[in-house]
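Enquirer: the sequence and its predicted three-dimensional model are supplied below.
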Amino acid sequence: MTTWSTPRRVVLSLGSNLGERMQNLQGAVDALFDASGLRLVGLSPVYETAPVGGPEQEAFLNAVVVVDTALDPDTVLERAQNVEDAFHRVREVRWGPRSLDVDIIDAGGEQRDDPALTLPHPQAHTRAFVLQPWSDVDPDAEIPGKGPVRDLLAALTGQELHRRDDLVLQVPD
């Protein structure tokens, strides 16, 4: 496990459209914090969203988790993929249905173009299901090279997004 010399802010996007969607999201939050290394900064409201791209499929539940961590992005990615695997994530169809998706959206402002992990997430600036919950947690957030999250969100049109106040993720103890 490698670490940064000082903690940095990392933004994770969670999504699920198979099975017990809310249980999958809550399980992801619980599992992400089951091991040390991530300190919760904020947990967004849950949104129900229409799928973007890919085959026809059911609506997603989405949320954003903001953490501070000294873990490097590759270690956070490994943890995120382990959480997805625990929820039987299958990668058969690009942008297809999934029990759980955990994406690193931003990692301390780092920019990299790597096949294993591109930072910031290459489509985040075009996805309301990332931008709206992220803005809820951090209204002053910015995507490196793209601009303020609230401005990017304001420029998007045509993406269905419904805040689900009846569904609340619990912060881990």
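Expert: Happy to help now that I have it. Numbering: from 1, shown residues only.

Enquirer: going forward, measure contacts and count neighbours with C-alpha atoms only.
Expert: Fine.

Enquirer: and the longest helix seen in the chain, what other elements does it pack with?
Expert: Across the chain, the helix with the greatest residue count (assigned by DSSP state H) is helix 73-86. Contacts defined by 3 or more Cα pairs under 8 Å, 6 or more residues apart in numbering; DSSP states H and E place helix 73-86 against helix 21-32, strand 101-107.

Enquirer: report the buried residues of it.
Expert: Residues of helix 73-86 classed as buried: 73-74, 76-77, 79-84 (neighbour count, 16 or more other Cα atoms under 10 Å).

Enquirer: distance between it and the chain's centre?
Expert: 12 Å (Cα atoms, centre = their mean, to the nearest Å).

Enquirer: what angle sits between the longest strand anywhere in the chain and helix 21-32?
Expert: Across the chain, the longest stretch assigned as strand under DSSP state E is strand 3-16. Between strand 3-16 and helix 21-32, the angle comes out at 170 degrees (axes from the mean of the first three to the mean of the last three Cα atoms, to 10 degrees).

Enquirer: got the buried residues for strand 3-16?
Expert: Residues 7-16 are the ones in strand 3-16 that count as buried (16+ other Cα under 10 Å).

Enquirer: closest to residue 24 out of those?
Expert: Relative to residue 24, the closest of the buried residues of strand 3-16 is residue 16; by Cα to Cα it sits at 6.7 Å.

Enquirer: mind checking how far that closest one is from residue 74?
Expert: Relative to residue 74, residue 16 is positioned 22 Å away (Cα to Cα, to the nearest Å).

Enquirer: take the one below as the second:
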Amino acid sequence: MNEEKADIHSQEDLAVAYIGLGSNLGDREQYLKEALRMLEEHPEIRILGLSSFYETDPVGYVDQDPFLNMVAAVGTTLSPEDLFAQMLGAEQHLGRKREVRWGPRTIDLDLLLYGSRTQEDPRLILPHPRMMERAFVLIPLIEVMKAQNPQQAGALEDHLRRLSGKEGVTLWKRMQ
């Protein structure tokens, strides 16, 4: 671990953010792991927790292979915009093409939550505007959030119970 990474591990003023990850092209699990590795390499980003992998039916554009989805909790000293820029850089490095809305992709990284921050900037809306409609986001988000914020995780579980479409989300592999 380098000196800069050691500094972030000792800081108490880290913002906790939740990032949704998905892939449905190629070696899906490897794309997710590589995106996590790229985020973790940044001196101002620390992985705090990871959900299991979930295989999910596609939403929107359904004529495509199933996705692997997961959520990572990260601690960061970056602003939401700078964290989002790092996420976009990882997508680009891993060959993400934006050709079909909700279409196939090597990797997709979504900033779901950044602390309690809310914003309506067209480039970055927080919380993520569609996360409450998507079981494939909520299921892994709740799983990883229980360690950092059990009260918020409980509120999301209540919402998830009322949500339809959960049958398209199945546990694929637990994280080690």
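Expert: Great, that's in hand. This one's a predicted model, so the numbers in the text were calculated from it and none came from an experiment.

Enquirer: got the contact list for the longest strand of structure 1?
Expert: 22, 24-25, 28, 60-72, 97-108, 130, 134 (Cα atoms under 8 Å, 6 or more residues apart in numbering).

Enquirer: and stretch 145-164 of structure 2, by the same measure?
Expert: 49, 73, 132-133, 135, 138-139, 141-143.

Enquirer: of these - the most surrounded one?
Expert: residue 141 (27 neighbours; other Cα atoms under 10 Å).

Enquirer: ok, that one - contacts?
Expert: For residue 141 of structure 2, the contacting residues are 18, 20, 51, 70-72, 153, by Cα under 8 Å, 6+ apart.

Enquirer: and residue 19 of structure 2, what's its match in structure 1?
Expert: Counting by TM-score structural alignment, residue 19 of structure 2 lines up with residue 12 in structure 1.

Enquirer: from residue 126 of structure 1, how far off is the nearest residue to its match once chain neighbours are set aside?
Expert: Distances taken as Cα to Cα, 6 or more residues apart in numbering put residue 104 closest to residue 12 of structure 1, at 4.6 Å, once the chain neighbours are dropped. Counting by Cα to Cα, the gap between residue 104 of structure 1 and residue 126 of structure 1 amounts to 15 Å.

Enquirer: apart from its chain neighbours, what residue comes closest to residue 142 of structure 2?
Expert: Excluding its sequence neighbours, the residue lying closest to residue 142 of structure 2 (Cα to Cα, 6+ apart) is residue 153, at 5.1 Å.

Enquirer: for the counterpart of residue 102 of structure 2 in structure 1, helix, strand, or coil?
Expert: The alignment partner of residue 102 of structure 2 in structure 1, by TM-score structural alignment, is residue 95. The three-state label given to residue 95 of structure 1 by DSSP: H, G, I helix; E, B strand; the rest coil is coil.

Enquirer: contacting residues around residue 95 of structure 1?
Expert: Counting by Cα under 8 Å, 6+ apart, residue 95 of structure 1 touches 52-55.

Enquirer: and stretch 59-79 of structure 1, which stretch of structure 2?
Expert: Alignment of stretch 59-79 of structure 1 against structure 2: residues 66-86, by TM-score structural alignment.

Enquirer: and the match of residue 19 of structure 2, how far from residue 62 of structure 1?
Expert: Counting by Cα to Cα - residue 12 of structure 1 and residue 62 of structure 1 are separated by 11 Å.

Enquirer: do the same with residue 123 of structure 1
Expert: Where residue 62 of structure 1 is concerned, residue 123 of structure 1 sits at a distance of 15 Å (Cα to Cα).
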